[in-house]
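Student: Here is the input, now give the coordinates:
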Amino acid sequence: MKIRVRKGDTLWHYSQLFHIPLVLIVDSNPDVNPNTLKPGEIIEIPGFTVALQKVGKGDTLWKLAAARNINVNLLLVLNPDVDPNQLQVGQKVQIPERVTTFIVNSKKPYDFQQMKTDIHQLLSIYPFMRRRKAGTSVLGLPLYDLRIGKSDRKVQMNASFHANEWITTPILMRFLNEYLLALTNQLVIKGVPALPLYTNTQLSAVPMVDPDGVNLVLNGPPLEVEKEVIAINKGSRDFSGWKANIRGVDLNKQFPANWEFEVTRKPKRPSSRDFPGYAPLSEPETKAMADLVKKENFDRLLALHTQGKEFYWGYEGLEPPESEQLANQFSRVSGYKAVRYVDSHCGYKDWFIQEFRKPGFTIELGEGQNPLPLSQFDEMYEAASRLLVHSLV
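Tutor: From the prediction side, this is the model:
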């Protein structure tokens, strides 16, 4: 929500008036000097939207405020050009509305366009969240990197490395939405106060690592690669079992952590699943995710997958002692089984542990056959959100 600065206004005053933590207002206005606000300057207030109210007979700003149980000063700030003593019938007055409900509608097929729409809405309401681009997919779709918090302590989360595991994207998006709601309404999230998480940890979230593949599973093949993907899929137009990117490369078997060994026991050509590519980091998606980690020096990494109701936290004995402590905590809060080692290599968390000797986790949400049904969403979200919150602590 945008407001126009009046003479004598301060960000601290707005914080008190709107009951929004000052740090969130400051971070929503990175180009504004908080010590020298100028009359007429536009300020973003996070956590609010604006509604228009037509003035009726006998209405006053005080009456309108009382009807909504809000401070009349909110209306005075939002309507600086309105003379409160001379309201006209039919005149439109801006009414601030605190956002207390979810934007992300996660219980439906969730393709790239739906994610993009939700991100746009979240950014408009919560401008302290920042959107970057980690890279692009084969077909040129952006791999969005959403940031919440500004601390040097950083945690990376990602989802939909595998196309038919697309349900992990709305899981992560809903978590971001719940976190943002908790911050602007000064609430706890899964029993943990939200604001200290924001000030102490920077969250990096890439909600859809394989947008081309997700769109393929949900919407069918795009015309420009239709023949190629149908051939890779052995002539079938049923892409429900497709895990790979649009070129038939499994993105979570692309990282240089014993890739040379893993390639000997996997498909030797593009496939709907498990083909590691002809070289590690050959795909734009995996190169982007590797570059992101190299640049940002993350302290922890969590990759959301399905299925198994378990998570993997070790790799070749290279994981630090902290990983076991975190694994025990994650298992306790989520109810998922903590598994140290599995017979698998060249995944994103494997490479992260190998290269940086920091805690990395592959979280296998839900149970059954991929793609998991939306009927499991609530159960999966409950476990995942508790685990994700505690990864930020």
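Student: from here on, contacts and neighbour counts on C-alpha atoms
Tutor: Fine.
Student: what ranges do the strands span in the chain?
Tutor: Counting by DSSP state E, residue ranges of the strands within the chain are 2-4, 42-44, 48-54, 92-98, 130-136, 142-148, 154-159, 188-189, 192-193, 202-206, 300-306, 310-312, 337-339, 360-365.
Student: out of these, nearest to residue 114?
Tutor: Closest to residue 114 of the strands of the chain is strand 142-148 (Cα to Cα; 13.1 Å).
Student: list the helices and strands that closest one packs on?
Tutor: Packed against strand 142-148, as judged by 3 or more Cα pairs under 8 Å, 6 or more residues apart in numbering; DSSP states H and E, are the following elements: strand 130-136, strand 202-206.
Student: hey, where'd the helices end up in the stretch 101-250 of the chain?
Tutor: For the stretch 101-250 of the chain, the helices defined by DSSP state H, counting those that start in this stretch cover 112-125, 168-184, 194-200, 211-219, 226-232.
Student: Quick one: those as CSV, columns for mean neighbour count and distance to residue 98 too.
Tutor: As requested, these are exported to CSV (neighbours: other Cα atoms under 10 Å; distance: least, Cα to Cα, whole Å):
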stretch, mean neighbour count, distance to residue 98
helix 112-125, 17, 10
helix 168-184, 24, 9
helix 194-200, 19, 18
helix 211-219, 24, 32
helix 226-232, 16, 46
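Student: Reformat these as CSV; add distance to residue 323.
Tutor: Shown next, in CSV, are the helices of the stretch 101-250 of the chain (distance: least, Cα to Cα, whole Å):
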stretch, distance to residue 323
helix 112-125, 31
helix 168-184, 22
helix 194-200, 20
helix 211-219, 30
helix 226-232, 39
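Student: here's the other one to compare against:
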Amino acid sequence: MNAAVAPATPHSTHSAERGLLRFITAGSVDDGKSTLIGRLLFDSKGIFADQLDAMSRAKHKRTVGDTIDLSLLTDGLEAEREQGITIDVAYRYFATPKRKFIIADTPGHEQYTRNMVTGASTADAVIILIDVSKVKLGDDGSVELLIQTKRHSTIAHLLQIEHVVVAVNKMDLVNYDQTVYDRIVAAYQEFAATLGLKDIKPIPLSALAGDNVVTASDKLSWYTGPTLIALLESLSVYDESHDEPLRFPVQLVARHAGHEANDFRGYMGRIEAGKVSVGDKLTVQPGGQSATVKDIVTLDGSLATAVVGQSITLLLEEHVDISRGDMLVSADRPATLLKNVVADVCWLSEEPLDMRRKYWLKHTTRQVSAKVTGVETLLDINTQEKRPATGLALNDIARIRLTVQQPLAADAYDEIRTTGAFILIDEVTHQTVAAGMIRLD
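Tutor: So this is what the prediction gives:
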């Protein structure tokens, strides 16, 4: 049998910082997220003629006259068009001469916060859209940001998204007033400081009118920074996981039919952190056995070294007991074995947490039975205060404790995202009920 897995493209390095950028748009309902993406695609020539024709003939239009509804580029579901809201996460691909992009258009409605978490989990950057017409500006100088702006910013922080672009949208509705923009940006930066967000890049624009999205606008002459597309092109996406210890979750054990003289046994999977070379000393977790890399196999032949992001088959010198769900790690830098887990979670289910029930915990390729033993604190999105709680409801963000039936080889989420993340699955309905980030005390 074929023992190789097709190699994936390795993550970017310092010499190729302007490679692929994954980013999401987030914010409240009708902040203009879908329209902004449509404008990016339209003005950067990132759509095809047949898409443009389909948009022009779309039955459900949210614009006046013959103006094209750019949001239809991402609102693909019929229900989205009928209701005028984004429900599902829509992914779009486009490129400029300087960079390739994958955009995730995420819903703004609180009901679909779980969809936003899904889109944000693999993002390098987030665009937080703020609709100037919805922000309450008090005569006393106060500024009240929308709750979803705070919620999505909090999730971006929890998921450790590197770059946060604050796009103050619909500037045309306030006659491109710099004072309004400055007040909103100051209020957001004050809120971001309470979260611990540091890399904040504010930008004024109008997605509908196209001001400052791909081309600069005379109406925003007081703004001296880059356009949105120029800003996205400049963001660094160097992945430091090359320098991290090896993390190789085993997806499949590959063997031939069993009648050949050469007893082939390979371990297939994707390198989630670090790198591996022939001759490296590894540890199998959670079992603890030692192993030595004999060969690294791909569809294109054997490799001397493979790096994070590549899908490979590892052959080992020793005959050891390894199954799907085990993890091969650097012998000198193993993962932490956990039976009791502390994690921050976003509750994604309409059914509240039931402390009496067991859930499946899915971590990399491993799935184990788990039980929530306690809710330590519930995060108040508005004030960022943490208060005691006994349960979890839809969209709640909290720190919890779990026990797992079999040990997990895990890392802190802020150290290695892939091996620090998990989901909880309802044993009966098989629905994903929570997304979690492991914290090591």
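Student: How alike are these chains, TM-score-wise?
Tutor: Superposed pair, TM-score by TM-score structural alignment, normalised by the length of structure 1: 0.29. Supporting alignment: 160 aligned residues with a Cα RMSD of 5.5 Å.
Student: ok but residue 41 of structure 2 is inside a strand, no?
Tutor: No - counting by DSSP: H, G, I helix; E, B strand; the rest coil, residue 41 of structure 2 falls outside a strand, being helix.
Student: Please determine how far residue 148 of structure 2 is located from residue 113 of structure 2.
Tutor: Distance, residue 148 of structure 2 to residue 113 of structure 2, using Cα to Cα, to the nearest Å: 9 Å.
Student: Pick out whichever of these two has more residues nearby.
Tutor: Comparing residue 148 of structure 2 with residue 113 by other Cα atoms under 10 Å, the one with more neighbours is residue 113, at 25 against 21.
Student: secondary structure element for that one?
Tutor: Assigned by DSSP states H and E, residue 113 of structure 2 falls within helix 113-120.
Student: Mind giving me the packing neighbours of the next helix or strand after that helix?
Tutor: Where DSSP H and E defines the elements, the next helix or strand beyond helix 113-120 of structure 2 is strand 125-131. Helices and strands touching strand 125-131 of structure 2, as assessed by 3+ Cα pairs under 8 Å, 6+ apart, comprise strand 21-27, helix 147-158, strand 163-169.
Student: again, 10 Å this time
Tutor: strand 21-27, helix 33-43, strand 99-105, helix 147-158, strand 163-169, helix 178-195, strand 200-204, helix 228-234 (3 or more Cα pairs under 10 Å, 6 or more residues apart in numbering; DSSP states H and E).
Student: got the ones you listed as TSV, with distance to residue 302 of structure 2 columns?
Tutor: Shown next, in TSV, are these (distance: least, Cα to Cα, whole Å):
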stretch	distance to residue 302 of structure 2
strand 21-27	29
helix 33-43	40
strand 99-105	29
helix 147-158	39
strand 163-169	37
helix 178-195	46
strand 200-204	44
helix 228-234	35
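Student: Looking at these, which is nearest to residue 376 of structure 2?
Tutor: From those, taking Cα to Cα, the stretch that ends up closest is helix 147-158, at 16.5 Å.
Student: Which strands and helices lie in contact with the closest one?
Tutor: Against helix 147-158 of structure 2 (3+ Cα pairs under 10 Å, 6+ apart) you get strand 21-27, helix 113-120, strand 125-131, strand 163-169, helix 178-195, strand 336-347, strand 397-410.
Student: between those, which one is nearest to residue 360 of structure 2?
Tutor: Nearest to residue 360 of structure 2, of all those, is strand 397-410, at 9.1 Å by Cα to Cα.
Student: Mind listing what's buried along that closest one?
Tutor: For strand 397-410 of structure 2, burial by neighbour count (16 or more other Cα atoms under 10 Å) applies to 397-404, 406-410.
Student: other SSEs contacting the helix or strand following that strand?
Tutor: The helix or strand immediately downstream of strand 397-410 of structure 2 is strand 421-426, counting by DSSP H and E. Here strand 421-426 of structure 2 touches strand 336-347, strand 359-363, strand 366-379, strand 432-438, going by 3+ Cα pairs under 10 Å, 6+ apart.
Student: TSV for those, including distance to residue 101 of structure 2 and mean neighbour count?
Tutor: As requested, these are exported to TSV (distance: least, Cα to Cα, whole Å; neighbours: other Cα atoms under 10 Å):
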stretch	distance to residue 101 of structure 2	mean neighbour count
strand 336-347	27	21
strand 359-363	28	22
strand 366-379	31	18
strand 432-438	25	23
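Student: Redo the ones you listed as a markdown table? Include distance to residue 275 of structure 2.
Tutor: Shown next, in a markdown table, are those (distance: least, Cα to Cα, whole Å):
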| stretch | distance to residue 275 of structure 2 |
| --- | --- |
| strand 336-347 | 19 |
| strand 359-363 | 20 |
| strand 366-379 | 21 |
| strand 432-438 | 23 |
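Student: burial of residue 379 of structure 1, as a residue count?
Tutor: 12.
Student: cool, and the one 3 residues further on?
Tutor: Under the neighbour criterion other Cα under 10 Å, residue 382 of structure 1 is assigned a count of 15.
Student: Quick check: closest non-adjacent residue to it.
Tutor: Using Cα to Cα, 6 or more residues apart in numbering and skipping residues adjacent in sequence, the residue nearest residue 382 of structure 1 is residue 334, 7.7 Å away.
Student: Which residues are in contact with the one you found?
Tutor: Taking Cα atoms under 10 Å, 6 or more residues apart in numbering, we find residue 334 of structure 1 in contact with 309, 310, 380, 381, 382, 383, 384, 385, 386, 387, 388, 390.
Student: 7 Å instead?
Tutor: 383, 384, 386, 387 (Cα atoms under 7 Å, 6 or more residues apart in numbering).
Student: ok, back up a step: and residue 192 of structure 2, which of the helices and strands packed on strand 421-426 of structure 2 is closest to it?
Tutor: Nearest to residue 192 of structure 2, of all those, is strand 366-379, at 15.1 Å by Cα to Cα.
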